[in-house]
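*Asks:* how would this look folded up:
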Amino acid sequence: MFLIDMFNKKTVMPTPDAALPGRAEPLPTSEFHFVNGQPLKGPYPDHLHVAYFGMGCFWGAERLFWTLPGVWVTAVGYQGGLTPNPTYHETTTGLTGHAEVVKVVYDPSVVSYEALLKTFFEQHDPTQGMRQGNDVGTTYRSALYTTRPEQLEKAKAARQAFQKALDDAGRNAKITTEIASAEEFYYAEDYHQQYLAKNPGGYCGLKGTGVSCPVGG
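*Replies:* Okay, here's the model as predicted:
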């Protein structure tokens, strides 16, 4: 019974009164991106845009985005929850409400938001609810958090287009991707930042559906 209760707790979003209290101070990280040397937390050039992508474990997802032309810098962290400045271990209890996400700072004159959405939908399975493969819990849910009204509209349109593509492919699965305007992003601990560049043999659980997303091509 205890094991069942713990499993259920991790796959159900917490209520505000049940959420962990967190802390006032942000977690320490390095100042610069381990791979490209850009400032991790800004300031960013004015012409760049920011978007957030939750695809399960953020290690592999961050590497996926930092390799794309037009992406200026990436960082991993926690978003969409209740607890301020949570630690990784706090998020894994299911009592913070956060998803693991990648912050993507990009040049829209080089890579469009639609192209980033195409990468997002094709490189993970957005139909799995509170999990991604063997990673189970609220932190591993599929999520898109937007910073501009046009991003929000395009994210919803892409979800609808990819749902049709899945239906046409006979997948018989409904997309569970959460789409919302971005709330505060909390940077994850330093060892999580650009993890797979620091640990090339580390875990990456990304696995797509094999269905093409008809946006951003």
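*Asks:* going forward, measure contacts and count neighbours with C-alpha atoms only.
*Replies:* Will do.
*Asks:* Which element is encountered next along the chain beyond the biggest helix by length in the chain?
*Replies:* Secondary structure assigned by DSSP state H gives helix 149-168 as the longest helix of the chain. Sequence order places strand 178-181 as the next helix or strand after helix 149-168, per DSSP states H and E.
*Asks:* just how off-centre is that next one within its chain?
*Replies:* 11 Å (Cα atoms, centre = their mean, to the nearest Å).
*Asks:* For that strand, which helices and strands make contact with it?
*Replies:* strand 142-146, helix 149-168 (3 or more Cα pairs under 8 Å, 6 or more residues apart in numbering; DSSP states H and E).
*Asks:* which residues in this protein form strands?
*Replies:* Along the chain, counting by DSSP state E, strands occupy 49-55, 71-79, 99-106, 131-132, 135-136, 142-146, 178-181, 186-187.
*Asks:* Touching the fourth one from outside, list them.
*Replies:* Applying Cα atoms under 8 Å, 6 or more residues apart in numbering, the set of residues contacting strand 131-132 from outside is 11, 55-57, 124-125, 137-142, 205-206.
*Asks:* To compare against the first, here's the next sequence to fold:
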Amino acid sequence: MSPQGLVQGHILTISSSIPTAARPATTDSIVLGMGCFWGAEKRMAAIPGVLDVESGYANGEIAGTYEAVLDHERLLQWGKTTRRNHAEVVKVTFDPARVDAEQVLIVFWESHNPTQGDRQGNDVGSNYRSAVYTNSDAQQAIALQTRDTYQTALTAAGRGRITTEIAPLETYFTAEEYHQDYLVKNPNGYCGLGGTGVRYPVAATAAKAG
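*Replies:* The predicted structure is shown next:
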């Protein structure tokens, strides 16, 4: 959760003797759904320039607790409600001077399967949907642009259509403490995160850099 925790827990190649850098004056954040948030948290925390990754629940119409999300998903499957469930998400806070939203999103696209609708691997339900929840019009535009670029790569590889929900962040709840840094606390814990094996087009990033 904390920058120090990320250094000691997630980014193991950085010596713990190096003092934790002060949080920069300007930061940005984006909320991402990649299935179970345990693996997503660990993956996104490994990006250089990411300051903090927090597990949470977003863009649903119910209470923001783990039990409420699981119970509500059962009601949806039984046809007993039409209220929208939260997605399990990670809130990624980053230093825009070191890594931008596009670079964060490229890791997002490559690190899970965005074509599966309301599931991610063996985790099935609308709470495991692929999602990008943005905090500005600029982020929304970047999310749509990177989605379209990645779709060209998926199509060329014979993969399906991206089903990722891209929308402004409306509601967000921090997940319970036992979910935070879960795979650091439980190194052999469950991680269902897995990408398609399709890389984001290098030409697209090179063209922007040029």
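*Asks:* Just give the TM-score of the two.
*Replies:* Once superposed, chain against chain, the TM-score is 0.80 (TM-score structural alignment, normalised by the length of structure 2); 179 aligned residues with a Cα RMSD of 1.8 Å.
*Asks:* Could you single out the most deeply buried of the helices and strands packed on strand 178-181 of structure 1?
*Replies:* strand 142-146 (a mean of 25; mean count of other Cα atoms under 10 Å).
*Asks:* sorry, back to before: between the helices and strands packed on strand 178-181 of structure 1, which one is nearest to Tyr195 of structure 1?
*Replies:* Distance to Tyr195 of structure 1, taken as Cα to Cα, is lowest for strand 142-146 among those, at 20.0 Å.
*Asks:* Between all of the contacts of strand 131-132 of structure 1, which two are separated the most?
*Replies:* Most distant of the contacts of strand 131-132 of structure 1, by Cα to Cα, are Thr11 and Leu206, 19.4 Å apart.
*Asks:* coming back round to it: name the member of the contacts of strand 131-132 of structure 1 with the most neighbours.
*Replies:* Compared across those, Thr139 has the highest neighbour count, 35 neighbours, by other Cα atoms under 10 Å.
*Asks:* Nearest spatial neighbour of the residue nearest the centre of structure 2, chain-adjacent residues omitted?
*Replies:* Central residue of structure 2 (Cα atoms, centre = their mean): Leu32, 3.1 Å from the mean position. Spatial nearest neighbour of Leu32 of structure 2, excluding adjacent residues (Cα to Cα, 6 or more residues apart in numbering): Val132 at 4.8 Å.
*Asks:* between the helices and strands packed on strand 178-181 of structure 1, which one is nearest to Val35 of structure 1?
*Replies:* strand 142-146 (24.1 Å).
*Asks:* what's the matching range in structure 2 for that closest one?
*Replies:* Here strand 142-146 of structure 1 aligns to structure 2 at residues 130-134, judged by TM-score structural alignment.
*Asks:* out of the helices and strands packed on strand 178-181 of structure 1, nearest to Tyr88 of structure 1?
*Replies:* Closest among these, once you apply Cα to Cα, is strand 142-146, at 17.5 Å.
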